[in-house]
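Asker: how would this look folded up:
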Amino acid sequence: MNIADHAMPELGATEDRSAMIRDHLRDAIVDRRLAPGTKLSEAEVGTLFDVSRTVVRAALQALAFEGLVKTERNRGAFVANPSPDEARQVFDSRRLIEPGIARAAAERITSAQIAAFRERLHDESRLLSERGPSARRAEIHASGDFHLLMASVAGNAILLKFMEELVARSSLVIALYGRSGASSCGHTDHGAILRALEQHDADLASALVLSHIDHIESDLDLRVSEGMPLRDALTL
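Answerer: As a prediction, the model looks like this:
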């Protein structure tokens, strides 16, 4: 047995630890437990998870690829703070991808998958009745899960990966810019989409998804604030 044979299990374990850290950080970012602009120190994250900086760096690089983390030369990694233009691009991307996913899902969906969707909608209904920031974060997460389930039903692993990235970015954008006025509207949209999927109506499911994305984006306040002059800002 050569050195490479010994190294392979260790390499796999390193990748697993890096993926675990990536997932924990992603959840914290999307849930706004880590605010946009927060510095992600490799040393501090490594200490928290009892791993090397190399493992942490791999996790941060994966999140940077997803657009949830930004790295700056000689400064390190920071939680992304998407601009209004970047937010629009996220939803433009979803308009290009999701109608096709809805079509494929409508053609493939099974009774067991329909039951899974209904469970998601039940969770959304419960969260809509709750109040507070934590409920709002959970609601955003549950809404994203609905779209990921649809991508999973569509049966295309590549598109599912794209949607995982887009939903993560969307959740961050919604948490930053959402006025939260379209929550019940979004839940109603999900119900209509599910009915179209259950009827195997690909055209209707595709059209409803496009309308739903429009509803989500219309709830965002993407106006750019120019701020105030220092004198005015400090005048009581």
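
Asker: when you work out contacts or count neighbours from here on, use the C-alpha atoms and nothing else.
Answerer: OK.

Asker: how about whatever helix or strand M8 lives in: buried residues?
Answerer: Element membership of M8, judged by DSSP states H and E, is helix 3-30. By neighbour count on 16 or more other CA atoms under 10 Å, the buried set for helix 3-30 is T14, R17, S18, A19, I21, R22, L25, R26, I29, V30.

Asker: now that helix: how far from the chain's centre is it?
Answerer: Distance of helix 3-30 from the chain centroid (CA atoms, centre = their mean, to the nearest Å) equals 20 Å.

Asker: so which residue is smack in the middle of this protein?
Answerer: Nearest to the mean C-alpha position of the chain, counting by CA atoms, centre = their mean, stands A168 at 1.4 Å.

Asker: that residue contacts V30, correct?
Answerer: Yes - assessed by CA atoms under 8 Å, A168 is found in contact with V30 at 6.4 Å.

Asker: tell me where this structure has strands.
Answerer: Here the chain has its strands, by DSSP state E, at 39-40, 69-72, 76-79.

Asker: mean neighbour count, those: which tops it?
Answerer: Burial of the strands of the chain is given as mean neighbour count (mean count of other CA atoms under 10 Å); strand 76-79 ranks first at a mean of 20.

Asker: residues in contact with that strand: which ones?
Answerer: 29, 34-41, 60, 68-71 (CA atoms under 8 Å, 6 or more residues apart in numbering).

Asker: closest to E107 out of these?
Answerer: L68 (32.6 Å; CA to CA).

Asker: neighbours around that closest one, how many?
Answerer: 24 (other CA atoms under 10 Å).

Asker: in this structure, which spans are helices?
Answerer: Counting by DSSP state H, the chain has helices at residues 3-30, 42-49, 53-66, 84-108, 111-128, 133-154, 157-177, 183-198, 202-218, 230-233.

Asker: now the fourth one against helix 133-154, angle please.
Answerer: Read it as helix 84-108. 50 degrees (axes from the mean of the first three to the mean of the last three CA atoms, to 10 degrees).

Asker: to compare against the first, here's the next sequence to fold:
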Amino acid sequence: MTKHTAAPGPQGRRRQGEPTVPTTTPAALPAPPDAPAPASKRGAAVDERIYRAVVQAVMGRRLPPGTRLGEADFCELYGVSRTTVRKALQRLAHDHIIELRPNRGAVVASPTPAEARDVFAARRALEREIVPLVIANATPAALAALRAALAAEEAARRGGDRALWIRLGGEFHLLLADLAGNAVLRRFLGELVSRCSLIIALYEHPGAPMCADGSHGDLLALIERGQAARATAAIEHHLLEIEGRLRLDTGERKVDLAQALAGC
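Answerer: Predicted structure coming up:
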């Protein structure tokens, strides 16, 4: 029988007794456990840190409307390139936390009173459609999820974490949209809730609690009883009350970016 051998590779035929050369290139080999993360992953991690730091500082009122966010300041604070900083700023702009203005760069968003009213009006219109759908699709699991979300929001309120409180208040409304089962309404409401949360964080009267009047609890009780008309009226009244607590006359002031982001 004739014995067939594989054709030699680009480097020629291996002599008998010569050690085999691995065909895997070093780039394909796994990195040792203690190897530093690639630069791209480190940049992504810092990108996320910058994003979260700015969001927390804005929601905590340490960065007021109109505050300029210089790229060079972030580069110095976080020791990264402008490319990494710009990725974070683009994401913040997408979420309406900041605005990217020609000849001025990035600034904390400053919704005008008219814009704030328009955002809340659009949100009321959407949520008037969402609430009846929630009631129509309500299941014991859905109602349990709403009760859990309400409990988390109340815990944040009692703990005095205002930024978390605002975020969980918005997430309660987003959960309603999830349970309504309309993906288009959910997508639109997601943008409006993000913008409303920013408006509330920037312009609500200092010390004014968000949803501390039990509005979400009252709304949930109406949903559980299947009272669609009353629940729809309740959510509209709730949103009007939030809008009525806003103070839209905040002036611009100089802010130390490093101090505002400290601890974030």
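
Asker: that older thread, state the distance from the residue nearest to the centre of structure 1 to G67 of structure 1.
Answerer: Computed as CA to CA, to the nearest Å, the A168 of structure 1 to G67 of structure 1 distance reads 9 Å.

Asker: circling back: can I get the contacts of strand 76-79 of structure 1 in JSON lines including distance to D232 of structure 1?
Answerer: Putting these into JSON lines (distance: CA to CA, whole Å) gives the following:
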{"residue": "I29", "distance to D232 of structure 1": "33"}
{"residue": "L34", "distance to D232 of structure 1": "30"}
{"residue": "A35", "distance to D232 of structure 1": "27"}
{"residue": "P36", "distance to D232 of structure 1": "26"}
{"residue": "G37", "distance to D232 of structure 1": "25"}
{"residue": "T38", "distance to D232 of structure 1": "28"}
{"residue": "K39", "distance to D232 of structure 1": "30"}
{"residue": "L40", "distance to D232 of structure 1": "33"}
{"residue": "S41", "distance to D232 of structure 1": "35"}
{"residue": "L60", "distance to D232 of structure 1": "39"}
{"residue": "L68", "distance to D232 of structure 1": "34"}
{"residue": "V69", "distance to D232 of structure 1": "33"}
{"residue": "K70", "distance to D232 of structure 1": "32"}
{"residue": "T71", "distance to D232 of structure 1": "34"}
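
Asker: and those, which is closest to L208 of structure 1?
Answerer: Nearest member of these to L208 of structure 1, counting by CA to CA, is L68, at 27.8 Å.

Asker: which ones are touching that closest one?
Answerer: R26, I29, V79, A80, A168, R169.

Asker: which of those sit farthest apart?
Answerer: Maximum pairwise distance in these, criterion CA to CA, is 12.7 Å, between V79 and A168.

Asker: ok, back up a step: which one of the contacts of strand 76-79 of structure 1 is nearest to G100 of structure 1?
Answerer: Closest to G100 of structure 1, out of all of the contacts of strand 76-79 of structure 1 and judged by CA to CA, is L68, at 24.9 Å.

Asker: next, count neighbours for the aligned residue in structure 2 for A115 of structure 1.
Answerer: In structure 2, A115 of structure 1 lines up with A144, judged by TM-score structural alignment. A144 of structure 2 has 11 neighbours, counted by other CA under 10 Å.

Asker: and A144 of structure 2, how close does it get to A138 of structure 2?
Answerer: Going from A144 of structure 2 to A138 of structure 2 by CA to CA gives 10 Å.

Asker: and what of R186 of structure 2?
Answerer: In this view, R186 of structure 2 and A138 of structure 2 are 16 Å apart by CA to CA.

Asker: neighbour-wise, which of these two wins?
Answerer: R186 (22 against 16).

Asker: what's the neighbour count on the closest residue to that one other than its chain neighbours?
Answerer: Nearest residue to R186 of structure 2, sequence neighbours excluded (CA to CA, 6 or more residues apart in numbering): A177, at 5.1 Å. Using other CA under 10 Å, A177 of structure 2 is surrounded by 26 other residues.

Asker: now which residue in structure 1 aligns to L192 of structure 2?
Answerer: Per TM-score structural alignment, L192 of structure 2 is aligned with L166.

Asker: leaving out chain neighbours, which residue sits closest to that match?
Answerer: Sequence neighbours aside, V90 is the residue nearest to L166 of structure 1 in space, at 6.5 Å (criterion: CA to CA, 6+ apart).

Asker: pull the number of nearby residues for the counterpart of the one you found in structure 2.
Answerer: V90 of structure 1 maps onto V119 in structure 2, with residues paired by TM-score structural alignment. Residues near V119 of structure 2, counting by other CA under 10 Å, number 19.

Asker: who's in contact with V119 of structure 2?
Answerer: Per CA under 8 Å, 6+ apart, neighbours of V119 of structure 2: L192, R195, C196.

Asker: most surrounded residue in these?
Answerer: When neighbours are counted by other CA under 10 Å, C196 leads the contacts of V119 of structure 2 with 23 neighbours.

Asker: so that residue versus R68 of structure 2, what's the distance?
Answerer: 21 Å.

Asker: can you check L168 of structure 2 too?
Answerer: Distance of L168 of structure 2 to R68 of structure 2, given as CA to CA: 27 Å.

Asker: quick one: map A221 of structure 2 onto structure 1.
Answerer: Matched to structure 1 by TM-score structural alignment, A221 of structure 2 sits across from R195.

Asker: what is the burial count for its match?
Answerer: R195 of structure 1: 16 neighbours (other CA under 10 Å).

Asker: ok, the residue nearest to the centre of structure 1 - contacts?
Answerer: By CA under 8 Å, 6+ apart, the contact list for A168 of structure 1 reads R26, V30, L68, G144.

Asker: residue in structure 2 matching the third one?
Answerer: In other words, L68 of structure 1. The alignment partner of L68 of structure 1 in structure 2, by TM-score structural alignment, is I97.

Asker: and the gap between the residue lying closest to H200 of structure 1 once chain neighbours are set aside and D221 of structure 1?
Answerer: Nearest residue to H200 of structure 1, sequence neighbours excluded (CA to CA, 6+ apart): A106, at 4.5 Å. From A106 of structure 1 across to D221 of structure 1, the span is 32 Å (CA to CA).
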